[in-house]
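> Here's a sequence, model it:
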Amino acid sequence: MARPTVFLIQIFAIFGFLHLGFGAPISLENPLLRQELDKVGELPGQNFVVNFTHYSGYVTVNEDSGRALFYWFFEAVEDSSDKPLVLWLNGGPGCSSIAFGEAIEIGPLLINADGKSLRWNPYSWNEVANVLFLDSPVGVGFSYSNTSSDLMNNGDKRTAEDSLVFLLKWLERFPQFKGRDFYITGESYGGHYIPQLSQAIVRNNLLSKEKSINLKGYMVGNALFDDHYDHVGVFEFLWSTGLISDQTFKQLNQVCANQSFVHPSESCDEVLEMVDKEIGNIDPYSIFTPPCSDLSSNRLRSRMHRIGRVGERYDPCTEKHAVAYFNLPEVQQALHVDPKYAPSKWDTCSDFVNLNWKDSAGSVLDIYRELIQAGLRIWVFSGDTDSILPITSTRYSIDALNLPVIGHWRAWYDNDQVGGWIQEYEGLNLVSVRGAGHEVPLHKPKQALQLIKAFLAGNALPALQLHSDT
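A predicted model of the protein is given here:
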């Protein structure tokens, strides 16, 4: 028997139940009904057909305050039932995973320069996995709360707690993914979100004595690890690439080295103003590519507080295109955004969330130590032209873990070209991506797809690909 159309489901949903053929009514808690309601059809500006199903909607993570997180989920292009589940998280704090991860980086539907139409991404990560994008915490993207004070009390701890509740409830809605191999990926301030959520999952599994979230590992790029080591690495990168003076380099180390990345002191802000003047009008997220002229008024000082704005090699204005597209009423309707809770103006990042961020861990290195002991597969990758969270910061933080080296530093290859370099440690792999900025999949989409393939398979990136004449 054919399932009812979405139109009929929406009509019956008003009454809180639905009859599928004969038998007892099925409530809105029925996962098949919930999935059907969340299914996305053809989107505005989409002039091509996709051969996979995707869904978007809300999951309430706190009934008392009415906190609800917005998601967008894409089944794998082929053999969805045999592919792992991958969650992608952007950072900020306060930036949308849908705005960046889906619409600009690894999603199958990318936004064109007109801000009204879409194009297919041949390097989408749903080529190799079922991919879930989450706007977290509340106040980010289309995620909302009925309690206004919630938006002033976001922080690392509650973000991890709410994201765990989201995953548990999302798996109730999509029970076919319960027990499926699960991985978390993302970038930037996701360097906090991802290990913190992974830790929450591991501990919850131990307490509940079941693995409905079958976490196998995580991979994070250009990540925030440790305030001290990250700052020292940033200053060294800025100085070694000739972007700042010797005097400013010394001041940064004296004044800012032990400051919070999210809430630095006024004296550190003053030094960052000098940095901003010295480096000039470049994109610090990708120092060798032209900036978007529309965004050139953003200053480095504010950018370092919000670790997540995007810069793109061939089109540095992609953020502007996302803002135009997701503010279209017909797009919001197609994505099941409730008009009651839609922001008056959707934006890629929320300055309000960022400025009111409560708790930001000074370091997540202890979490890495715990999760390495738990046996998770952990990869850290870094675009090597990013000055916001550069590879120097990542290497200082990883060095502080004092992990035994089990594989020598070597180049890895994309066909016959060096894609980057890799160092294997006991419990962790460090991978650099040559010529990529802060958002690796944006600048190097083909290499990023190669990276996720190797990570999910647990394979080494190729040392060299030899070609034979045929």
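
> Please make it C-alpha for all contacts and neighbour counts, starting now.
Will do.

> any idea which helix or strand carries Glu236?
Assigned by DSSP states H and E, Glu236 belongs to helix 227-240.

> Show me what the helix or strand that that helix is followed by is packed against.
Toward the C-terminus, helix 227-240 is succeeded by helix 246-255 as the next helix or strand (DSSP H and E). Contact here means 3 or more Cα pairs under 8 Å, 6 or more residues apart in numbering; DSSP states H and E; on that basis helix 246-255 packs against helix 227-240, helix 266-279.

> and this one, so I can compare the two:
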Amino acid sequence: MWVSELLGPGCSSVGAGAFSEHGPFQPNAAGVLVHNDYSWNTEANMLYLESPAGVGFSYSANTSFYTLVNDSITAKDSLVFLQRWLVKFPEYNNRDLFITGESYAGHYVPQLAQLIVESGSNLCLKGITIGNPLLEFDTDFNAEGHFYWSHGLISDQTYHLINTICNVSQIMRESWSGNYSKPCEMVANLINAEWASSNLDGYDVTSDVCLSDGETQLGSQKQHSSLASSFHPVSSLKSVQRAPRKKEAGGESIDLCVQDDTYTYLNRKDVHEAMHAKLVGLNSSWSFCSQVMNYDEYNLEIPTIGVVGSLVGSGIQVLVYSGDQDSVIPFIGTRHLMNRLTTEVGLNTPVPYKAWFDYDKQVGWMDTSLWGEQSVVICNH
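Below you'll find the model as predicted:
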């Protein structure tokens, strides 16, 4: 099962995960579904969960539900969904279950897995996979300053100020209250002037980006969701740099505007009818991030790295992976947290840090730690 939350809580697994990343099909500019050769469903049965209610095409019959949603509600509702889904499709009852996701799924995935373990559910949970996950607020977000500086995105002076008078986690906390201190306001303005105005994609700072003028941009959807916006207030996701729609990379043709195509596709009436989807209690159009739900932003500060450790101790396999060009949840913080977890939990490291190959092509680096027969694998790519 995949839980995306690429842009923070309240954003669509179907739009981002299924149609823009690793689902079986992706829409093109002509509105035609094109087969995705790299779909995860070639390896497993995939279930993409829109959670909590109010995300994507999901909705609550009681609109008061949207008033204040949090991590606990999301985990409980996700477990109820899984249990009821298996009642409807009993042929999957005894299948191994792996819960996967990225970014804010660093909360959703471990928390749901922990609830499954503690509830004594008969779900056959075998492992979790989390990519560029938010695991500890201060460590993860304060890694951004080092990432910006090491990639030449901010000046030495601004990096010094981040490290001495106001770091990124402080800026985020003050942005929630709407009351900036003078030091943090100054640092935030410097970051915005140097990096956030650069028209780079915060999730892949070396990638080309799609030219779009409309509301279809995934970045625009992010800005329309209050919490998704606060998930990363000091960097921009504006995709306005001129770039070809198609990019050739390593022999692959990449559609740089796949989010645009997905937005257009999922707002077609015939697609709604084919999917039996309803826009109930939602705005008149489908969006990447919920525009009706109020998520408790202070849940971002709940640490989940300890939950990951407890899952390993419960016999659950864990895979943590990070793209090394992601500035939102940089691999720098993740690597620090996993090294700390290895020490605290008493994991062995039988395989030293080494190059990671896909057949004969190097795609990153990896580290493997073991607790009994269970593993924590950390990959950077």
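
> quick one on the thing from earlier: please identify which of the helices and strands packed on helix 246-255 of the first structure is closest to Tyr396 of the first structure.
Across these, Tyr396 of the first structure has its closest neighbour in helix 227-240 (5.7 Å, Cα to Cα).

> How about the contacts made by Gln114 of the second structure?
Contacts for Gln114 of the second structure (Cα atoms under 8 Å, 6 or more residues apart in numbering) come out as 307, 311.

> Would you verify that it is located in a strand?
No - applying DSSP: H, G, I helix; E, B strand; the rest coil, one finds Gln114 of the second structure to be helix, outside a strand.

> which residue lines up with it in the first structure?
Mapped onto the first structure by TM-score structural alignment, Gln114 of the second structure lines up with Gln199.

> same check, this time on His146 of the second structure
Here His146 of the second structure is matched to Glu236 in the first structure, going by TM-score structural alignment.

> and that match, how many neighbours does it have?
Neighbours of Glu236 of the first structure under the rule other Cα atoms under 10 Å: 20.

> hang on, isn't it packed against Thr392?
Yes - between Glu236 of the first structure and Thr392 there is a contact under Cα atoms under 8 Å: 7.3 Å.

> so where do the strands sit in the second structure?
For the second structure, the strands defined by DSSP state E cover 2-3, 25-27, 33-35, 97-102, 125-131, 246-249, 252-255, 317-322, 348-358, 361-371, 374-380.

> right, and these - which one's nearest Val55 of the second structure?
Comparing the strands of the second structure under Cα to Cα, the one sitting nearest is strand 2-3, at 11.4 Å.

> which element follows that closest one toward the C-terminus?
Downstream of strand 2-3 of the second structure (by DSSP H and E), the next one is helix 13.

> The first structure: matching residues for that next one?
Across the first structure, the stretch matching helix 13 of the second structure (TM-score structural alignment) is residues 97.

> And stretch 51-61 of the second structure, by the same measure?
The aligned range for stretch 51-61 of the second structure is 136-146, by TM-score structural alignment.

> thinking again about what came up before, any chance of TSV for the strands of the second structure, columns mean neighbour count and distance to Ser150 of the second structure?
Output for the strands of the second structure, formatted as TSV (neighbours: other Cα atoms under 10 Å; distance: least, Cα to Cα, whole Å):
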stretch	mean neighbour count	distance to Ser150 of the second structure
strand 2-3	26	30
strand 25-27	22	34
strand 33-35	13	37
strand 97-102	22	23
strand 125-131	22	21
strand 246-249	12	24
strand 252-255	13	27
strand 317-322	22	17
strand 348-358	13	21
strand 361-371	17	18
strand 374-380	22	16
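
> Save these as CSV, and put in distance to Gly10 of the second structure too.
Shown next, in CSV, are the strands of the second structure (distance: least, Cα to Cα, whole Å):
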stretch, distance to Gly10 of the second structure
strand 2-3, 11
strand 25-27, 22
strand 33-35, 25
strand 97-102, 13
strand 125-131, 17
strand 246-249, 29
strand 252-255, 25
strand 317-322, 21
strand 348-358, 33
strand 361-371, 30
strand 374-380, 26
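
> Quick check: which of the ones you listed is nearest to Ser72 of the second structure?
That would be strand 2-3 among the strands of the second structure, by Cα to Cα, at 15.2 Å.

> hang on, the earlier thing: in the match of stretch 51-61 of the second structure, what counts as buried?
Across stretch 136-146 of the first structure, burial judged by 16 or more other Cα atoms under 10 Å covers 136-145.

> start to end distance for that stretch?
One end of stretch 136-146 of the first structure to the other measures 15 Å (Cα to Cα, to the nearest Å).

> Repeat that for stretch 183-199 of the first structure.
Stretch 183-199 of the first structure end-to-end distance (Cα to Cα) = 13 Å.

> same deal with stretch 175-193 of the first structure?
First residue to last in stretch 175-193 of the first structure (Cα to Cα) measures 24 Å.

> Can you give the distance of it from its chain's centre?
Remark: stretch 175-193 of the first structure is offset 9 Å from the chain centroid, using Cα atoms, centre = their mean, to the nearest Å.

> next one: stretch 52-64 of the second structure
Counting by Cα atoms, centre = their mean, stretch 52-64 of the second structure is centred 20 Å from the centre of its parent chain.

> which residues touch it?
Outside stretch 52-64 of the second structure, the residues that reach it (Cα under 8 Å, 6+ apart) are 10-12, 14-15, 50-51, 66, 69, 73-74, 77-78, 277-282, 286-290, 292-293.

> Return a ChimeraX selection command for the buried portion of these.
To isolate the buried members of the contacts of stretch 52-64 of the second structure in ChimeraX, using 16+ other Cα under 10 Å:
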select :10,11,12,14,15,50,51,66,69,74,77,78,282,286,287,288,289,290,292,293
